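# Sequence and predicted model, in that order:
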Amino acid sequence: MNTPSASILPQPKQGLFSKSFLGFLATQFLGAFNDNMFRWLVASYVMIEVQTLFGNGTGKYNSAVLSTGAILFTLPYIIFASYAGYLSDRFSKRAVTVWCKVAEIVIMAAGVVALWFGDIYLLMFVVMLMGTQSALFSPAKLGIIPELVPAEKISAANGVVGLTTIIAIVMGTTAGYALHAMIKEDRFATLWIPAVALMGAAIAGWLCSLLITQLSSANSSRTFPMNPFKETFRDLQLLAKDRPILRVSLGIAFFWTLATLAQMNIDSYAKELLKLEATEIGLLMALLSMGVGLGSILAGYWSGDRVELGIVPLGAMVMAICSILLCFTGESIFWTSTMLFLLGLGGGLFSVPLSSFLQHRSPPASLGSILAAGNFITFAGTIVISLIFPVMCITLQLSPKPIFLLAGLGTIPVALYVIFLIPSASIRFFVWLLSHTIYRVKVKGHENLPETGGALLVANHVSWLDGILLLMTSSRPIRMLAYADYVENKKVGWLARIFDVIPIKSDSGPKELLKSLKTANQAIKDGELVCIFAEGQITRTGQLQPFQRGMMRIVQGTGAPVVPIYLEGLWGSVFSYERGKFFWKMPRRWPYPISILFGKPLHDADNAEQVRQAVQELGVEAVEETGNKQRNLPQLFVRQCKRAKWKMKVTESSGTELTGGKLLSSVLLFKSLFSKGIFAADEKRIGVLLPPGVGGVIANTALAMMGKVAVNLNYTLSDDVMDFCIQEAGIQQVITSRKFLEKKPMNINTQFIYLEDLKEQISGIGKLIAATQAYVFPSFVVDFLHGLKSIQPEDLLTIIFTSGSTGNPKGVMLSHKNISSNIRAINQSVHISQKDVLLGVLPFFHSFGFTGTFWLAMGTEASAVYHYNPLDSRTVGKLSEKYQTTILFATPTFLRSYLKRCTPEQFATLELVILGAEKMPVEMAATFEEKFGIVPCEGYGTTELSPVVSVNIPASRCGDSHQSSMKLGTIGKPLPGIAVKIINPDSGEMLGIDQEGLLLVKGSNVMQGYLNQPEKTAELIVDGWYNTGDIAKIDNEGFVTITGRQSRFSKIGGEMVPHIRIEAELAKIVEDPDSDEPDILVAVTAVPHKTKGERIVVAHKPLKKPIEEILNDLAATGLPNLWLPSRDSFFEVSEIPVLGTGKLDLKQLKELALKQFGE
């Protein structure tokens, strides 16, 4: 045996549709077609000649003829095995293929001559020559596949090759019988037909072989085997050294042995039991072959981008069952045909994974030798069965039925042995098969999983099914880490042992824990894949939990990469904690779509936070992909209204109350009116000037269903600023109501469309049509009638103008995907159900109101109660008590008012209070909990982020008090599918735990951009990351804390001084506990200073405390002296300037300060 020398030229691997692979496919198809056409033409001819020679009987010698033909065709595979392996390794497999096709032309010419003379011995000799050609071609034919296609396409390629081969066998067998039928009457007159067919197929195969791309030899230094038998013995030794490859080769040999037996037995079965003619026998052969073809394609499809050996036991069991049943089908052609087809199906499932494994795992330089040795074993088996078959038929006088029975019984131990050898792969595949009836799994980035060597896989943990899903999507075995309680459990422990799960004994002290980590570390050193769910528990909110720091010990000193993995879509499945429980719930969809993303390997990760960041960013990509396939907002609205058809869906303080059915009917009516001459087709942007309530819901939803862009205008702005927004957005018409304009008169340059006027145009027929769609038609019909499926995720849904706290309002363009991804993430985190009633007080021109109190209620099972004035605390309290509201979205300013004016009874049913837009004082949370029994949760977002980024979640909503999802003083953890990071504002370097820096956000919630301001958009969104302008830090549990805003810092004496921190302390000092007003009393800003750069100044309303006392109290808080304003830096104003949203008007505040201090 020569030492293999590597190929010099890189192999030009291409896809399944490349010219090279298609050329090879056609070449092997024509070769298999010609083989079988000639063999069965000769077999039919010889059987007739033998019957003539020995007398026309029942064909008792047919089995002997078939066995002889099979032996002659397969004997060269044994005799020339070493030469075939030599040719495949020593020369380019393309060259071997081309010259074998040339040899086929010569042999077919000899076959035509033999047919002319009608000499059965000469014909049998040509059959042997054809077998020799096939034997020499076989290793090159099998070995060329890994050189033409990438590794992840080998299974699919083998499936396609298997299918086309079977088609060729069917066509060749049928053609062989047909050609014999043509020439048996007058051989000399009709010989030109088989001559053209045989020579034509051979020449066409040679021409197709020329399409194969040039390939280099695998082992150019290999010498010619002078002693073929000794060389074959060495090849067999080489094969035997690799036990998995040896077992696979034996499996392939078993398949071909069984196939040979079935092929010979079918002929006897059809003639003796079913009394079929030769052409009809060809149809039975065709059914068997078609089954093999379909099984081959299924095996390739089920294998995906890997080699899946778990399919093999399924194929073996199908073969065993069908072979046994063929003994009991009687004379029924239907059941015989069915069983033969299924027998072939099982054969395809059995053989393709084995062939793929052999090609994938064998060393390229010795692949020819291994394949030649495999062929030796395979065809030794076929010769043995060819010798045994006539003995069974003639000597033992067994009919075809018991032969099939024996074949089936013999296959059962093979199937059991395969399961014994690869229990994990078998279980993995059977679970995959079952799960694919429940789930539809899409895998991306599988190429990032190392093909060889050790690696640590780190994934998020969403459900009980996560581990099994990873096992079944990997082409390599994975050793999972799991708590010892599960591994040692009697019910599932056996399964854990099969998959060689590494138990973690975290409760048994640090020594046992270190022992588990060392076991995992050694497994990686040994070249195994190890997977850990680093969160240590299944998420109860969908949010990514903190990673266990000790996990990095697993890869320490191994040099192995860490592969991040993100499982998306499992939230909401039966095995997740969605709806507050595991298992006992109906799945929302069938099959349930799941995505598994393998990220790029991390070769230099040195801490758990880096890995967690990679998993979090992978989650953004996963949600981005799945979001494009989710139902859009109008579709969600239709379905939620139909679910709440007879239940209150929306109401308001005026008393108007609509069920889901009535709301959908109303929206469809107004959509119809809007479409009839009010809004032109090219009028895309429509203004909306309505308070939060039923009218606002109907107008916004109808516009969304029309594919229009709703622009909710901020009615707290001046007419000039509102005109600026209208002109900026290109709005021609604004939907409003006369009642609203009576309360809030304004003079703006636009045309008003009044809801009251439209309502008068509604006809009885229109009501009937809308009601029929809302109450009778299924959701998909409504989708079709209104073209809802044509609305794309990237289509613009709304333009929301920012509050303009630092300048003119900017139009933020938000798409359907932006808003829908945000409400899905909120829903996933806080477990919204049909029992929830949302108290909506935020206006729809506010992003928090548009997403949180409008679309969140319309796109989920919750209902909503609206009131137009968030500061009307008494009415808000009464509505909450009347409708037993459970969720409230508000700002700290509004909450302060409710804290003072609402009674505990009015908020008794509240379960979730989320605050945004301003920093929530910790003292407010404590006071609110003391009065109402519920802790308000601070969240964070910006208009540009649709708006929610992160939120604290109380234990009552995450279902597990041990899983930390709330920490006062922070803005919570990022929502699922949203990634955050902290960078150095100057260098852009990513910062670590508890380091303050600039907060960047990435996700499907990031806006499309600023209206008419591409430069500003490009400045703030870089590579998908949005620069919030806020200064923040992330702790070791993943909670984010906002420490200030970049624009609200002053640089004094080289140090950054935060205005917000000073402002918060002053607010506590000057607060009047007896006051019933939620007004802001102080605000901090800065003005230029000649020597220090900037000077801190404080605007304040009339105060009860003197300035000196305030300064003393401020110094006592522990703030640095540099941060303390001087006595002359305070100035009194009548009102602190605020925007309609309750935020400080920083622009006006700055102007007041500059005017006061004149610097």
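Received, thanks. Residues are numbered from 1 along each chain as shown.
# switch to C-alpha atoms for all contacts and neighbour counts from now on
OK.
# residues near residue 1025, how many?
Residue 1025 sits with 17 neighbouring residues when counted by other C-alpha atoms under 10 Å.
# for residue 318, same thing?
Neighbour count of residue 318, defined by other C-alpha under 10 Å: 25.
# Can you verify it is assigned to a helix?
Yes: the assignment for residue 318 by DSSP: H, G, I helix; E, B strand; the rest coil puts it in a helix.
# Thought residue 344 was touching it, still the case?
No: the criterion here is C-alpha atoms under 8 Å, and residue 318 misses it with residue 344 at 9.0 Å.
# tell me which element residue 122 falls in.
helix 120-143 (DSSP states H and E).
# Repeat that for residue 799.
Counting by DSSP H and E, residue 799 is part of strand 796-801.
# in terms of contact count, name the helices or strands touching that strand.
Judged by 3 or more C-alpha pairs under 8 Å, 6 or more residues apart in numbering; DSSP states H and E, the packing partners of strand 796-801 are strand 709-712, strand 811-815.
# residue ranges of the helices in the stretch 401-550 of the chain, please?
423-438, 466-473, 484-487, 493-498, 510-525 (DSSP state H, counting those that start in this stretch).
# can you point me to the longest strand in this structure?
Looking across the chain with DSSP state E, the single longest strand is strand 1025-1034.
# what's next to the following helix or strand past it, contact-wise?
Using DSSP H and E, the helix or strand that follows strand 1025-1034 in sequence is strand 1040-1045. Strand 1040-1045 has contacts (C-alpha atoms under 8 Å, 6 or more residues apart in numbering) with 969-974, 996, 1029-1034, 1058-1061.
# Going along the chain from strand 1040-1045, find the next helix or strand for me.
Assigned by DSSP H and E, the successor of strand 1040-1045 is strand 1049-1052.
# Can you spell out which helices and strands pack onto that next one?
For strand 1049-1052, the packing partners by 3+ C-alpha pairs under 8 Å, 6+ apart are strand 1055-1058, strand 1093-1100.
# and the gap between residue 564 and residue 539?
According to C-alpha to C-alpha, to the nearest Å, residue 564 stands 17 Å off from residue 539.
# so which of the helices of the stretch 401-550 of the chain is the most packed in?
helix 466-473 (a mean of 20; mean count of other C-alpha atoms under 10 Å).
# what sits up against that helix?
Residues contacting helix 466-473 (C-alpha under 8 Å, 6+ apart): 425, 428, 429, 431, 432, 443, 477, 478, 480, 567.
# Among the residues you listed, find me the one that's closest to residue 871.
Closest approach to residue 871 among the contacts of helix 466-473 (C-alpha to C-alpha): residue 567, at 43.0 Å.
# In a strand, the closest one, correct?
Yes: counting by three-state DSSP, residue 567 is found in a strand.
# put this beside the first:
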Amino acid sequence: MAPSMIFMIVFDALILLGAVILFLRPSFTLKLLTWILRHTLVRLRVEGLENIPDSGPVLIVSNHVSLIDMLLIQSVSRRPVRFMVHQEVLEFVPTRFIFWYLGVIRVPSIRRPKAMQRFFRRVRGELRKGEVLCLFPEGGISGNGGLMRFRSGVAPLLPAGVDVSVIPIRIGMLWGRLFSVHDGKLKYRAPRSLPLNFSLRIGAPASTGLSAFQLRQLISELGAEAEAAPQPGELPLHVAFAKRAKRHPFAVTYLDADGTKLTNFEMLVRAALLSRRVRALGTESRYIGVLLPNCTSMAAAMFGVLFAGRTPAVINFSAGAEVALEAASRAGIGKILTSRKFLHKLGWEEKPGMVILEDEAKKITKSEKRAMIRLVLLLPFRMLMRRLAPESAFNAGREAVLLFSSGSTGRPKAVQLTHRNINCDLWAFWRMILWSRRDRIVGNLPLFHAYGFTVEFAFPALSGTPVVYLPNPLDAAGVVKAIDEYDITLLTATPTFLQGYMRKAKPEQLKSLRLVITGAEKLRPELAAKFRDMTGLEIIEGYGCTELSPIVTINLCNSIYLLGRHAHHPGSIGIPLPGIHVRVVDPESGVELGPDEPGLMQVRGGIVMKGYLNDPEQTARVIQNGYYNTGDIARIDRDGYVYITGRASRFSKIGGEMVPHELVEQAIANLRGSEEREVAVAGRGDPKRGERLVVFYTPDDFDPAAVVEELRKEKLPNLWIPKTEDFVKLDRLPLLGSGKLDLAKLKKLAEEQASA
């Protein structure tokens, strides 16, 4: 027989043998496929691998975020894993053969009790043999990237008298999905970068008696732990923008509504030149104040300060000169970048330490400009960053910004946020909003506002999403015009601001919008209904605070593909973004509460601030064991959606009972049927009952006696119903520049009524 013929026979035999092995050994096939993926398309980061036992029965409990979850889990287990998959997932045609080949265990519908009993017996039998099984308690792949409701705990699956290790695993996807399932169809989402970053956080063995809700909370907490640390390839904000500018020099990311715009290359050159001027200031403070309106010059100033190795401290000019400059002084800010034209518009005097940008621009010579253009144009990215920002180029743990809290309950606090904080928040936000390259943002919220800074400055720096700045968020006509002219798709606003925009807009001017997110104050149902009728969109309510970078939750519907057009949990602030954990605890004991039990809301994750500047005592009071105490009273339902009941500071203790101000406000608003904020409730001292409610209102046609009578008809608790004499007419309700109620001013007005 010819050698060539022998070679062909051996080659064919090897192929046949390989095919038989692949067919008969699914676990080997999984490992082979995963090895190929991990060396081509996927970068997997694993923590806690030692928690999976090498012997004995194991039940893995994991969240379900993609079609390759089984590959990822099998790749980290030294033993073969049998997966339990729900009936409706098995019926998905494109993957039916794969599930059959892998020998998955079918989880029947709960409407088939006999089949369910057979399933329990089979699982218990496998565990008695010492096998490794894996359950996805959500029942299917997450439709929005967040954790869905867990259908059951693990107790019914465990055989009596057998010590089973229950191992929780949290699969995290840092950069979105390649494939997902919606309406029985396979959806492809182009990756923003390759390789795709996945993470597996493997927890210590869990109690076998945990309920479905407790298991969900446990895996959510694992996610917060996994994404708290710096991630692979993470860059500070200014460096991420510089990298994008080098790759896309002619793209425009930052522009003004009046038509002023800078290409990425021009913005980088301007920021680099300004960084030289900032270094020349010679101040010892690591903070440089920035006092400017939303505009491209503001963005350049922020980048310039960061490239100079300093941290921008954004001055809240809406608070007034005295409050704003006093807060800056307390933070040790000796130099403030500002504009003479803007100071004149504010009516502020020029103070010592203010650096006028118009004057600094005149000091930059033509030769300096040419030299910087050559530097930015010719140097490779990493070499350029070491030249421009040697202190901060590749350190995401440094501070990104110093923001001042709204001061709604007292004196503003200086909040330190790192690049890690901002990145953690934005990477989650990025993949949850179904982002596309067609998206555009309107820069209406001032950058001293945490949401404005994060979504309207930092997010464009990371993603390249164009942002159109307006200097005045109250310029409703200007905002509407910008939405119409620039085909804005993403709008963020407080309900108060949004209401002003709706008054100025015609429905066709808002047709480009696909997603509208509100926060900072309660979204009134009447306003949401009016906006739905006007645009066909649902207002998506979110929640956050400056100390949390700021986005914590967004009220996502069950499928990301319905985002902005449908809401499944009206009245909720939504589910935590991936990598963020929210829990509710008893305010007195600190014990975590179960579903639908109201308590104190706490948050954990990479978004939790570094701390309050020069205030370690206050920092220690609000951050304990990695959890930030929000001061809000909330409940979490079984689906994981969070509902705010009220602010801890917005309760009055009347006759020993806690009365929520916001629910009283909502009850009055429902009676009035208006989408506008017409009333605000505060508390004041009362010698007999501890406190009493004071209702401030603005409409001329408001009849306190009639409102009290209607509240009684609605059968509200008597303690919730204010006295007629405690209604006070105001010309306008006290608001902060962010659109929030000024609670400190409201409290002061209420106490004044007590002494009147």
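It's in. Everything numeric here is computed off the predicted structure, so don't read it as measured data.
# How close are the two chains, by TM-score?
Superposed pair, TM-score by TM-score structural alignment, normalised by the length of structure 2: 0.91. Supporting alignment: 750 aligned residues with a C-alpha RMSD of 3.3 Å.
# sorry, back to before: output the helices of the stretch 401-550 of structure 1 in TSV, with distance to residue 547 of structure 1 appended to each entry.
As requested, the helices of the stretch 401-550 of structure 1 are exported to TSV (distance: least, C-alpha to C-alpha, whole Å):
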stretch	distance to residue 547 of structure 1
helix 423-438	27
helix 466-473	17
helix 484-487	19
helix 493-498	23
helix 510-525	15
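# Of the helices and strands packed on strand 1049-1052 of structure 1, which is nearest residue 632 of structure 1?
Closest among these, using C-alpha to C-alpha: strand 1055-1058, at 41.6 Å.
# corresponding residues in structure 2 for that closest one?
Using TM-score structural alignment, strand 1055-1058 of structure 1 corresponds to residues 657-660 of structure 2.
# can you pull out the strands in the stretch 1051-1159 of structure 1?
Using DSSP state E, counting those that start in this stretch, the strands of the stretch 1051-1159 of structure 1 run over 1055-1058, 1082-1089, 1093-1100, 1130-1132.
# which residues touch residue 293 of structure 2?
342, 446, 447, 471, 472.
# Type out the ChimeraX command that picks the buried ones from these.
The buried residues among these can be selected in ChimeraX (16 or more other C-alpha atoms under 10 Å) with this line:
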select :446,447,471
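# Out of the contacts of residue 293 of structure 2, the closest to residue 332 of structure 2 would be?
Residue 332 of structure 2 lies nearest to residue 447 out of the contacts of residue 293 of structure 2, by C-alpha to C-alpha, at 20.3 Å.
# Name the SS class of the alignment partner in structure 1 of that closest one, please.
Alignment note (TM-score structural alignment): residue 447 of structure 2 maps to residue 844 of structure 1. Three-state assignment for residue 844 of structure 1 (three-state DSSP): coil.
# Show me where the stretch 201-350 of structure 2 has its helices.
212-226, 237-247, 264-280, 296-307, 321-330, 340-346.
# any idea how far the residue most central in space within structure 2 is from residue 197 of structure 2?
Ranked by distance to the mean C-alpha position of structure 2 (C-alpha atoms, centre = their mean), the top residue is residue 551 at 3.5 Å. Distance, residue 551 of structure 2 to residue 197 of structure 2, using C-alpha to C-alpha: 22 Å.
# again with residue 626 of structure 2
Using C-alpha to C-alpha, residue 626 of structure 2 is found at 25 Å from residue 197 of structure 2.
# Of those two, which one has the most company?
More neighbours surround residue 197 than the other of residue 626 of structure 2 and residue 197, with 21 against 16 (other C-alpha under 10 Å).
# How about the contacts made by the nearest residue to the more buried one once chain neighbours are set aside?
Closest residue to residue 197 of structure 2 apart from its sequence neighbours, by C-alpha to C-alpha, 6 or more residues apart in numbering: residue 43 at 4.9 Å. If you count contacts by C-alpha under 8 Å, 6+ apart, residue 43 of structure 2 has them with 195, 196, 197, 198.
# possible to save those as CSV with distance to residue 125 of structure 2 and secondary structure?
Output for the contacts of residue 43 of structure 2, formatted as CSV (distance: C-alpha to C-alpha, whole Å; DSSP: H, G, I helix; E, B strand; the rest coil):
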residue, distance to residue 125 of structure 2, secondary structure
195, 40, coil
196, 38, strand
197, 36, strand
198, 33, strand
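# Please point out which of those structure 1 shares.
When those are mapped onto structure 1 and scored by both residues aligned by TM-score structural alignment, their matches' C-alpha atoms under 8 Å, the shared contacts come out as 195, 196, 197, 198.
# ok, so of those residues, who is nearest residue 64 of structure 2?
residue 198 (12.6 Å).
# Could you check which residue of structure 1 pairs with the closest one?
So, by TM-score structural alignment, residue 198 of structure 2 is matched to residue 594.
# How about residue 338 of structure 2?
Aligned partner of residue 338 of structure 2 by TM-score structural alignment: residue 736.
# And residue 403 of structure 2, by the same measure?
Match for residue 403 of structure 2 (TM-score structural alignment): residue 800.
# Run through the residues that contact the nearest residue to its match once chain neighbours are set aside.
The shortest distance from residue 800 of structure 1 to any non-neighbouring residue, by C-alpha to C-alpha, 6+ apart, is to residue 812 (5.2 Å). If you count contacts by C-alpha under 8 Å, 6+ apart, residue 812 of structure 1 has them with 799, 800, 801, 802, 943, 944, 1007, 1008, 1009, 1010, 1011.
# rerun at 6 Å
799, 800, 801, 1010 (C-alpha atoms under 6 Å, 6 or more residues apart in numbering).
# for residue 412 of structure 2, same thing?
Contacts of residue 412 of structure 2 (C-alpha under 6 Å, 6+ apart): 404, 405, 406.
# close enough to count as contact, the second one and residue 417?
No: using C-alpha atoms under 6 Å, residue 405 of structure 2 is not in contact with residue 417, being 11.8 Å away.
# Give me the more crowded residue out of those two.
Higher neighbour count among residue 405 of structure 2 and residue 417: residue 417, with 28 against 21, using other C-alpha under 10 Å.
# Pull up the gap between the equivalent of that one over in structure 1 and residue 1009 of structure 1, please.
In structure 1, residue 417 of structure 2 lines up with residue 814, judged by TM-score structural alignment. Computed as C-alpha to C-alpha, the residue 814 of structure 1 to residue 1009 of structure 1 distance reads 8 Å.
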